[in-house]
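Enquirer: Sequence first, predicted coordinates after that:
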Amino acid sequence: MMNTFVPHRAKELKARFGSFLLKQELNTMGHSQKTDKLMLEDRQNWSFHDLLAHKEGQCAFTTFLSLEYSEENIAFYLACEDYRNTKSSSKLCSKARKIYEEFICSDAPREVNLDHETRAISLKNMEQPTLSCFNLAQSKIYSLMEKDCYPRFLKSAVYQELIT
């Protein structure tokens, strides 16, 4: 008899595994129980901005996006944050090219959902990369996550694990 793997069962296992990994990562951060209780109250009141500003919030949101098969959005956002903090001007060009090829160009392996105009502006900005060359694209993805993904995240099991 052949064992068939039901797709909804796979999603359930992935959700449970993701929650387990999140708990493990949060437990290894070295917080005391008293600190955890204070942080719990803070976590329940986090805005989207707050969520991204905290390591455990980023971890939980990334786990959630992975379950929704849209983790490229947070990966792009974080890559842009890293890019904007680049100190060496000699690295700007290669970092910009890597971000563009991984997330923005039409055949990118982790292509984010951007309109044609934003893609064109990003490509134009690649001619003379500056620290702000991805600001428009990053703000579009931030808004997409805030308005679309974040409300679903707040209703998810991953968020419930974060606040309990």
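Expert: Perfect, I can see it now. All figures in this text were calculated on a predicted structure; none of them were measured in a lab.
Enquirer: rest of the way, CA atoms for contacts and neighbours
Expert: Noted.
Enquirer: and whichever helix in the chain runs longest, what does it pack onto?
Expert: In the chain, with assignment by DSSP state H, the single longest helix is helix 7-27. Using 3 or more C-alpha pairs under 8 Å, 6 or more residues apart in numbering; DSSP states H and E, the elements in contact with helix 7-27 are helix 55-67, helix 157-163.
Enquirer: Would you reformat those helices as a markdown table and include distance to Leu131 and mean neighbour count?
Expert: Converted to a markdown table, the helices and strands packed on helix 7-27 look like this (distance: least, C-alpha to C-alpha, whole Å; neighbours: other C-alpha atoms under 10 Å):
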| stretch | distance to Leu131 | mean neighbour count |
| --- | --- | --- |
| helix 55-67 | 23 | 21 |
| helix 157-163 | 33 | 17 |
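Enquirer: looking at these, which is closest to Ser47?
Expert: Among those, the nearest to Ser47 by C-alpha to C-alpha is helix 55-67 (10.3 Å).
Enquirer: Off-centre distance for the next helix or strand after the closest one?
Expert: Once the chain leaves helix 55-67, the next helix or strand it forms, by DSSP states H and E, is helix 72-84. Put simply, helix 72-84 sits 8 Å off its chain's centre (C-alpha atoms, centre = their mean, to the nearest Å).
Enquirer: What are the buried residues along helix 72-84?
Expert: For helix 72-84, the neighbour count (16 or more other C-alpha atoms under 10 Å) marks 72-77, 79-80, 83-84 as buried.
Enquirer: ok, residues contacting that helix?
Expert: With contact meaning C-alpha atoms under 8 Å, 6 or more residues apart in numbering, helix 72-84 is reached by 62, 65, 92, 95-96, 99, 103, 110-112, 131-132, 134-135, 138, 141-142, 145.
Enquirer: Let's see which of those end up in helices.
Expert: Among the contacts of helix 72-84, the ones falling in helices (DSSP H) are 62, 65, 92, 95-96, 99, 135, 138, 141-142.
Enquirer: any idea which of the residues you listed has the most stuff around it?
Expert: Within the ones in helices among the contacts of helix 72-84, neighbour counts (other C-alpha atoms under 10 Å) peak at Ala96, which reaches 26 neighbours.
Enquirer: got another, please set it beside the one above:
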Amino acid sequence: MKSSEVLARRLTPKLIKTKSLAVTDEEASDLSVTRLSISNSLTSVHKQCEDEDTEATNKLLDIGRVASWAVGFEKLLNDEMGLYVFTEFLKKEFSQENIQFWTECEKLKKFTDLDEVRSKANMIWSTYLHDTDDGSCRINIDSRTRQECYQSLLHKPNAHIFEKAQSQIFQLMKLDSYTRFLKSNMYKECIMSEMEGKSIPYTKPSPPPPTNNEDRSKGNDSLGKIKDEEKKDKKRSPLIPWTKGI
């Protein structure tokens, strides 16, 4: 065999091997790109699934909103829409003063300024606990609790003076009005609307923004009412005489 042929045979495997290695590197590069593309696709799909799951969960929570009112009376009162619908129900039963009193007591608890507490407490007393023309109280609480509230107003006004009266009204509504509410056509309409994906028929309307003229008119009306109340107070004073103790 010629020396040239031997040399060719010796070099040929090395060339083939080198070529084979070059192809392997190219394939590895392509594979890396493919893996990166697949990883990005999986991440995108995973994020999309998470978004869809979150949206579905939110829809389920929203769909069960009205149904949750039947879980407990506290659940109903803690929901702004539930509180509004329940108030509308009590209006039809002519007993809305109970939920209004309870709501005003909740607002009073958030007050910290003593003057504001006194003013708010005085308003609550004169509106819901002061004697009416026939000598009765607007809300149904026992006379002892009412007297305790009065004494607290006179001597130690604070943001929690109506808690006992509020608790009595809460129990009254829970055991009486709330039970009837869950059986009412109003609640059934809300449930059906929710199941059908429709808006709740009893939704709190958004008040239109007042104009400047309306603001002036309301201010004049309020001033007139205050003057009328002052005239009535001279004959019959439902308000607590704070100034006498000063």
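Expert: That came through, no problem. These figures come from a predicted structure and were not determined experimentally.
Enquirer: Provide the TM-score value for the superposition.
Expert: TM-score for the superposed chains, counting by TM-score structural alignment, normalised by the length of the first structure: 0.74, backed by 133 aligned residues with a C-alpha RMSD of 2.3 Å.
Enquirer: related to what we said a few turns ago, can I get the helices and strands packed on helix 7-27 of the first structure in JSON lines with distance to Ser122 of the first structure?
Expert: Converted to JSON lines, those look like this (distance: least, C-alpha to C-alpha, whole Å):
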{"stretch": "helix 55-67", "distance to Ser122 of the first structure": "24"}
{"stretch": "helix 157-163", "distance to Ser122 of the first structure": "33"}
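Enquirer: Leu21 of the first structure: which of those helices is closest?
Expert: When those are compared by C-alpha to C-alpha, helix 55-67 sits nearest Leu21 of the first structure, at 8.8 Å.
Enquirer: tell me, the closest one lands on which residues of the second structure?
Expert: Helix 55-67 of the first structure corresponds to residues 80-92 of the second structure when matched by TM-score structural alignment.
Enquirer: Superpose on the first structure and give me the mean offset of the matching stretch.
Expert: Superposed on the first structure, stretch 80-92 of the second structure shows a mean distance to its aligned partners of 0.5 Å (mean C-alpha distance after the TM-score superposition for the first structure).
Enquirer: next one: that stretch to chain centre, how far?
Expert: The chain centroid and the centroid of stretch 80-92 of the second structure are separated by 14 Å, computed with C-alpha atoms, centre = their mean.
Enquirer: And the spatially most central residue of the first structure, how far from Arg110 of the first structure?
Expert: In the first structure, the residue lying closest to the centroid (C-alpha atoms, centre = their mean) is Ile74, at 2.0 Å. Ile74 of the first structure sits 11 Å away from Arg110 of the first structure, going by C-alpha to C-alpha, to the nearest Å.
Enquirer: With Lys98 of the first structure instead?
Expert: In terms of C-alpha to C-alpha, Lys98 of the first structure sits 12 Å off from Arg110 of the first structure.
Enquirer: and those two? which has more neighbours close in?
Expert: Counting neighbours by other C-alpha under 10 Å for Lys98 of the first structure and for Arg110 shows that Arg110 has the greater number, 19 against 13.
Enquirer: What's the match for Leu175 of the second structure in the first structure?
Expert: Taking TM-score structural alignment, Leu175 of the second structure has Lys147 as its aligned residue in the first structure.
Enquirer: Three-state assignment for Pro157 of the second structure, please.
Expert: Recorded secondary structure, Pro157 of the second structure: coil (DSSP: H, G, I helix; E, B strand; the rest coil).
Enquirer: Any idea how many residues pack against it?
Expert: The local packing of Pro157 of the second structure (other C-alpha under 10 Å) involves 21 other residues.
Enquirer: do the same with Gln96 of the second structure
Expert: Gln96 of the second structure, neighbours per other C-alpha under 10 Å, totals 16.
Enquirer: which non-adjacent residue is nearest it?
Expert: Closest residue to Gln96 of the second structure apart from its sequence neighbours, by C-alpha to C-alpha, 6 or more residues apart in numbering: Leu90 at 4.8 Å.
Enquirer: any idea how far the one you found lies from Glu97 of the second structure?
Expert: Applying C-alpha to C-alpha, the value for Leu90 of the second structure to Glu97 of the second structure is 8 Å.
Enquirer: try Gln168 of the second structure
Expert: Taking C-alpha to C-alpha, one finds Gln168 of the second structure at 13 Å from Glu97 of the second structure.
Enquirer: what do you get for Lys174 of the second structure?
Expert: For Lys174 of the second structure relative to Glu97 of the second structure (C-alpha to C-alpha), the value is 15 Å.
Enquirer: Please apply the same query to Cys190 of the second structure.
Expert: From Cys190 of the second structure across to Glu97 of the second structure, the span is 23 Å (C-alpha to C-alpha).
Enquirer: now do Thr57 of the second structure
Expert: In terms of C-alpha to C-alpha, Thr57 of the second structure sits 37 Å off from Glu97 of the second structure.
Enquirer: Which parts of the second structure are strands?
Expert: With strands called from DSSP state E, the second structure shows none.
Enquirer: circling back: among the helices and strands packed on helix 7-27 of the first structure, which is nearest Glu117 of the first structure?
Expert: Shortest distance between Glu117 of the first structure and those, using C-alpha to C-alpha, is found for helix 55-67: 25.4 Å.
Enquirer: burial count for the residue opposite Tyr128 of the second structure in the first structure once aligned?
Expert: Matched across to the first structure, Tyr128 of the second structure falls on Phe103, judged by TM-score structural alignment. Using other C-alpha under 10 Å, Phe103 of the first structure is surrounded by 21 other residues.
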